[in-house]
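Undergrad: got a structure for you, letters missing:
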C-alpha cells in the first residue's frame, strides 16, 4: 500500500473522529439544557451525521467525512468504547442490590421481564413476514423471535441510575427498587442474548452444544480462577502505579476476545470481566482504575453512536414502516411502563410511586443500542427495522424526564408518599451517563 494512501486513511479517520466529538458535544449541550440524558444527544449526533440528515445534502457529505473503506477503523474505536462501558456497568453491579429486595421485587421483576418479552414474541410473529429476509438471506424464525423478545425487555441501568440521582430518588423505596430491578433485568437479558447469539451463529446442534459448553467453562474460569487472581494481584498494587489500570484494560479486551472466539459476542466478555472485578478494593485504587477507563469509554462512545447512525436511515420510515415504528414504541411502553406500573400497584406501591417506577424501567438508552447493534451485526435486522428500533430506544428514553417531572412536580405530594421519600436505603451508584 502506498505511503500516501495509508497516511490519507489514518488522517481521514482522525479528522472524522474530531468531527464526531465536536458535533456530539454541541448536541449534548442542547439536550442537557432541556434535562435530557447525554445519551439522547449522542444518539441524535449519530443520526445527524448519518444518511438520515447529513446524507440528504448534495455532495455525499456523509461519505466524504466517513468513507466506506474507513468505517472498519471507526468500528474498532467504537467497539473499544462499548467494551469499556460494559465493563464499568458490570463492575458497578453488586448482587447485594438484588439480594436485599428479593421479596419486594419478585412480582414486579417477573412482570418487567415477561410482559415485554411476550409482546416481543407477538411482535416478531407479526413482523417476520415483512422482515424475515435480510440482504437476500432468510432469517431463522426462532432466532428472530428470541432476539426481539430480548430487545424489548432491556432497561438502561446507567441512564436509570443517573435519572434517579438527578431527581433525588436514590434513597427512596422506588429508587432502590428500580436499581435492583434494572440490574436483574440486564443480567437476565445479557444471558438470553448470549444464547441467541450462540443459536444464530452456530450451524447444527453439535456446534450449539459446543458453544454452550465452552461458555460454561468460561464463566466457571472467570469466577473461580480469574477473580481470585485479580484479588491477589490488586492487593499487591498501589494506586500510584500505572499497572492496575493497564492490567484491567488488558483483561477487558482479552476477555472480550475469548467470548468472541467462543461465539457469544465480545460484549459479554467485557461485562463478565466487570462482574468478576474485586469489590473490596481500596477507594483510591478503585478510583485509579475506574475513572481513567470510564473517561476513555465516554470519549470513544460518540464514535459508537455515529457508527450506529450510519446504519440508521430515517427516510425509510414512511407509510407502513411509520405505522410499524409507532406500534413498536407503543408495544415497548406497554411492556415496560405498563407491565411494571401495574405489578408495582398490585405489590402495594402508591399510584404515583408505581408510575415513577414504570417510567424509570422504561428507559433503554445505550443498552438498547448495544443490543440492536448485535442484532444488526448478526443479520437479524434490516436497515428499516433497525431504524425503527432505534427510534423506539430514543423515544422511551427521552419521555422519562418530562413525565417524571410532571409526576413529581409537587414536592409536598412527594414527601407525603412513603415510597418516594428519601429513607429506603443506600444511594444510587455513580455510573456513566449513558
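TA: Perfect, I can see it now. Because the structure is predicted, anything quoted here is derived from the model rather than measured.
Undergrad: From here on, just use CA atoms for contacts and neighbour counts.
TA: Noted.
Undergrad: quick one: the strands in this protein?
TA: Secondary structure of the chain (DSSP state E): strands located at 133-134, 137-138.
Undergrad: Other residues contacting the first one?
TA: Read it as strand 133-134. 139, 379, 380, 381, 382 (C-alpha atoms under 8 Å, 6 or more residues apart in numbering).
Undergrad: so who does the first one touch?
TA: I take that to be residue 139. Counting by C-alpha under 8 Å, 6+ apart, residue 139 touches 132, 133, 379, 380.
Undergrad: most tightly surrounded among the strands of the chain?
TA: Burial of the strands of the chain is given as mean neighbour count (mean count of other C-alpha atoms under 10 Å); strand 133-134 ranks first at a mean of 16.
Undergrad: Which one of the strands of the chain lies nearest to residue 265?
TA: Closest to residue 265 of those is strand 133-134 (C-alpha to C-alpha; 20.2 Å).
Undergrad: Out of the strands of the chain, flag the one nearest residue 367.
TA: strand 133-134 (23.4 Å).
Undergrad: Use this one as the comparison:
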C-alpha cells in the first residue's frame, strides 16, 4: 500500500474505533467521547496493539505516516490551546479576586506539593522515570505540576454535559480553573528555561507585550470574519517565536490566545469552533499521543506509578479545595463538589506531559503513567459529582 493509503487507514481507525466503542458501550456517563478517544490512542499505541500485531502495526504506523499524523496533531493542539487562552475570563476573576485567588492558590499549590512528593517517591523507587535531559528538579516539578493541572476545556465540556455551565456555581469553578491555567503555563516556562538560549527567551518575553499590544490594536479595527483569519496568522507567528526561543510552541499558542479578548468573537461561533476541533482534528492528536506510550519498564510498574500519581492528584486537589472552603467558610459539601470538578485532567495535562516528553525531561514510561492518571481522574469526575449535585439541591440551568 502507498503512504497515502496507509495514512487513510490510520485515519479510518482513529475516527471509527473510539466512536463505535463510545456508542456501543454507552460510556458517556463515565467517559465522554473525548476520553474514549484518548483511551483509544493508548490502545492503538505500540504497547497494546503494537504488541499484539507488531508487523501490521509497524506497517501502518510507519515513519512517513507518523510524520503526517504529527503535523496534523501539532496544529490541532495549537488551535485548541489557543482557544483555551481566548476563553480565559480574567475580568470575572478580578471582580471576585479574593475568593478566586484563595481558591485557585489552594487548589494549585497543595496538589503541586503532594505531586512533587509522589515524584520523589517514584524516583526513589526505581530508575527510568526521568528523561535523558531532565534535571531532578525539572522532573519533580513537572510531575508535581501534572498532578495539579485542571483541564479547563474538558471542565467546560463536563459542566455543559451536567447542565451547570451557566449556573453560578459553574461560573465560579471556571474562574478558579482559569487562574490556575495561567499558572500552569508559567511553571512550564520555568521548567523549560534554557540557559543556552536565555537571550532568545528574554528577547521573546520583552518583545511579546509590544507585539501583543499591536495585535490588539489591529484586531479592534477588523470585522469579525477577518479577526478569525488574523488570529491564525498571530497564532502561527507566536508559536514559531516561542519555539525558536526555546519556550515550546505550546507556550506561544497559549499566550497568543490569552491576549485576545473573547468578546471580539461571537460566543456561539467560538463554541462551535471548539466543538469542531474536538470532532475533526483532536482525535489525530490523541492517536499521536498513544503512539508515544511506552511500557518497557513493565506494565505493573507503569500502572503502579499511574495509581500513585492518581492518588496524589485527587487527594491533593480535594485537600486544597477543602482548605479554601474553610478559609472562605463555604457551605457544607461545596468544597467536595468543587474539588472533584477541579481535579479533571485529560487534555491540558496530556498536552503538558507531551511537552515534557518532547524536551526529554520525563521518560516515555513516565509519560504513559501520567496519561493513564489523566484518563482515570477524568473518568472519576461525573460519578463523583452528579450525586453531590443532587444532594445539594442544585437545579441545573440548561445552555
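TA: Ah, there it is. In this text the structure is predicted, and so the values were computed from the model without any measurement.
Undergrad: After superposing, what score do the chains get?
TA: Overlay of the two chains. TM-score (TM-score structural alignment, normalised by the length of structure 2): 0.90; 397 aligned residues with a C-alpha RMSD of 2.7 Å.
Undergrad: related to what we said a few turns ago, what's the closest of the strands of structure 1 to residue 399 of structure 1?
TA: Ranking those by proximity to residue 399 of structure 1 (C-alpha to C-alpha) places strand 133-134 first, at 30.9 Å.
Undergrad: what about the closest one, how far off from structure 2?
TA: Mean deviation of strand 133-134 of structure 1 relative to structure 2 after superposition (mean C-alpha distance after the TM-score superposition for structure 1): 6.2 Å.
Undergrad: for residue 246 of structure 2, what are its contacts?
TA: Residue 246 of structure 2 makes contacts with 192, 193, 194, 197, 200, 201, as judged by C-alpha under 8 Å, 6+ apart.
Undergrad: Which residue in structure 1 aligns with it?
TA: Taking TM-score structural alignment for the superposition, residue 246 of structure 2 sits opposite residue 263 in structure 1.
Undergrad: The residue nearest the centre of structure 1 and residue 353 of structure 1: what is the separation?
TA: Central residue of structure 1 (C-alpha atoms, centre = their mean): residue 367, 1.0 Å from the mean position. Distance of residue 367 of structure 1 to residue 353 of structure 1, given as C-alpha to C-alpha, to the nearest Å: 24 Å.
Undergrad: before we move on, what about residue 320 of structure 1?
TA: Counting by C-alpha to C-alpha, the gap from residue 320 of structure 1 to residue 353 of structure 1 is 37 Å.
Undergrad: can you count the residues close to the closest residue to residue 237 of structure 1 other than its chain neighbours?
TA: Leaving aside its chain neighbours, residue 237 of structure 1 sits nearest to residue 244 (6.7 Å; criterion: C-alpha to C-alpha, 6 or more residues apart in numbering). Residue 244 of structure 1: 22 surrounding residues under other C-alpha atoms under 10 Å.
Undergrad: Residue 323 of structure 2 too?
TA: So residue 323 of structure 2, with other C-alpha under 10 Å, has 18 neighbours.
Undergrad: now it, nearest residue through space, not along the chain?
TA: Closest to residue 323 of structure 2 by C-alpha to C-alpha, 6+ apart is residue 106, at 6.8 Å.
Undergrad: on that earlier part again, still contacting in structure 2, which of the contacts of residue 139 of structure 1?
TA: Shared with structure 2 under both residues aligned by TM-score structural alignment, their matches' C-alpha atoms under 8 Å, the contacts from these are 379, 380.
Undergrad: For the residue nearest to residue 323 of structure 2, what is the corresponding residue in structure 1?
TA: Using TM-score structural alignment, the partner of residue 106 of structure 2 in structure 1 is residue 111.
Undergrad: now swap in residue 69 of structure 2 and tell me
TA: Using TM-score structural alignment, residue 69 of structure 2 pairs with residue 74 in structure 1.
Undergrad: which ones are touching its match?
TA: 13, 17, 303, 307.
Undergrad: hang on, the earlier thing: more neighbours, residue 320 and residue 353 of structure 1?
TA: residue 353 (25 against 10).
Undergrad: Could you verify my assumption that that one touches residue 414?
TA: No - in terms of C-alpha atoms under 8 Å, residue 353 of structure 1 does not count as a neighbour of residue 414; the distance is 9.0 Å.
Undergrad: Can you pull the residues that touch both of these two?
TA: With C-alpha under 8 Å, 6+ apart as the test, residue 353 of structure 1 and residue 414 both reach residue 420.
Undergrad: all helices of the stretch 51-200 of structure 1, in order?
TA: 61-65, 71-92, 95-99, 102-131, 141-151, 157-166, 173-201 (DSSP state H, counting those that start in this stretch).
Undergrad: hang on, the earlier thing: what about the contacts of strand 133-134 of structure 1, which one has the most neighbours?
TA: residue 380 (28 neighbours).
Undergrad: Which positions in stretch 50-60 of structure 2 come out as buried?
TA: Buried positions in stretch 50-60 of structure 2, judged by neighbour count with 16 or more other C-alpha atoms under 10 Å: 50, 57, 60.
Undergrad: All good on my end, thank you.
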